[in-house]
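J.: Everything below, folded, please.
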Amino acid sequence: MTVNERIKQVRASLNLSQINFSRGIHLSNGYYANMELGNKKANERIIELISSVYGVNKNWLVSGEGKMFSREPDKRLEELIINFNSLNRHFQDFLLDQIKGLVKIQNNKETK
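T.: Below you'll find the predicted structure:
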C-alpha cells in the first residue's frame, strides 16, 4: 500500500469527505483528490499535517508499520479545525481572541 492509499484509508476511517479532510490540512480539494488518485505526492509537510491534525502515526503513514493512529481522534477537535480553516483570516483572528478570553474566564473561576 502506498502513502497516498494510506492517507485515503485515514480519511475513510475518520468518515470525512475529501473536502472536509483537505480543509483540515490546508489543501485545495483538487490537489487532495489528485493525491488520492496517485497523481500528486504527499510531501513531508502534508504528512506532518495529517499526523498532527488527525492524530495519525507518522511511521504508519510513511511505512505502513505500527498502528494507524497515535492517539484516538477527537471528533470535536477535528470539527473545530475544519470549521476554523473554512473561515477567512479576519474571522479566524476573531475566534482566537474569543477562545483566549474564554480560557482566561475559566482560569479565573478555577482559582477562586
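
J.: switch to C-alpha atoms for all contacts and neighbour counts from now on
T.: Fine.

J.: who's in contact with residue 19?
T.: For residue 19, the set of contacting residues under the criterion of C-alpha atoms under 8 Å, 6 or more residues apart in numbering consists of residue 29.

J.: For the comparison step, fold the sequence that follows:
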Amino acid sequence: MTENQRIKIIRKFLGMTQVDFGASIGLTQAGYSDIERGKNNVSGKIKIMLKQVHQVNLAWLESGDGEMIDTFIPTKGWSPEKLADDQKQIENLKLEIDRLNAENKLYRDLLDSKLKMIATLEERFGKE
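T.: Model prediction:
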C-alpha cells in the first residue's frame, strides 16, 4: 500500500470530505485529490501538517508500521516551528552522515592502496 492510499484511509477514518481534509492541511480540494489519486506524492510539508493537525503516525503513513494515529501528543515545549526546526536538523544530520560515509570510503580505499603498495615493496625486498 502506498502513502497516497494510506492518506485516503486517514481522511475516511476521520469522516472528512476531500475539501475539508485538504483545507485542514493547507491544500485545495484539487491539490489533495491529486495526492489521493497518486498524481502527486505526499511531501514532507504535508507529512508535518498531518502529524500536527491530525496526529498521524508518520511511520504508519510511510510503511504501514504501528498505529495510524499517534497516541502521544506532545504538549509542553512543542510548536509547529519546533517541529519544522527538528525536521530540518534531522535532514542536515542525514546529509552529514552521507558525507562522512563517503569520506570513510575514501580513507578505506586509500588504506587498501597503501597496503597493496607495502605488499609490493615487501615482495621486491624479499626477492633481492
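
J.: Please work out which residues of the second structure line up with the longest helix seen in the first structure.
T.: Counting residues, the longest helix in the first structure under DSSP state H turns out to be helix 89-110. Counting by TM-score structural alignment, helix 89-110 of the first structure falls onto no part of the second structure.

J.: For that helix, name the packing helices and strands.
T.: If contacts are counted by 3 or more C-alpha pairs under 8 Å, 6 or more residues apart in numbering; DSSP states H and E, helix 89-110 of the first structure sits against no helix or strand.

J.: So which other helices or strands are in contact with the longest helix along the second structure?
T.: What stands out as the longest helix in the second structure, according to DSSP H, is helix 80-127. Contacts of helix 80-127 of the second structure with other secondary structure elements, assessed using 3+ C-alpha pairs under 8 Å, 6+ apart, are made with helix 44-54.

J.: Which residues belonging to the helix it packs on are considered buried?
T.: Residues 46, 47, 48, 49, 50, 51, 52, 54 are the ones in helix 44-54 of the second structure that count as buried (16 or more other C-alpha atoms under 10 Å).

J.: again, but for stretch 23-31 of the second structure
T.: Buried residues in stretch 23-31 of the second structure (16+ other C-alpha under 10 Å): 25, 27, 28, 29, 31.

J.: and of those, the nearest to residue 62 of the second structure?
T.: Top of the list for closeness to residue 62 of the second structure, among those and by C-alpha to C-alpha, is residue 25 at 17.2 Å.

J.: For that closest one, give me its contacts.
T.: By C-alpha under 8 Å, 6+ apart, the neighbours of residue 25 of the second structure are 46, 49, 50, 53.

J.: can you count the residues close to residue 17 of the first structure?
T.: 12 (other C-alpha atoms under 10 Å).

J.: ok, it touching residue 11?
T.: Yes - under the criterion of C-alpha atoms under 8 Å, residue 17 of the first structure is in contact with residue 11, at a separation of 7.3 Å.

J.: Let me see the contact set for residue 41 of the second structure.
T.: Contacts here follow C-alpha under 8 Å, 6+ apart; on that basis residue 41 of the second structure touches 3, 4, 35.

J.: helix or strand right after the helix or strand where the second one lies?
T.: Take DSSP states H and E as the rule and residue 4 of the second structure turns out to sit in helix 3-13. Of the helices and strands lying after helix 3-13 of the second structure in sequence (DSSP H and E), the nearest is helix 18-24.
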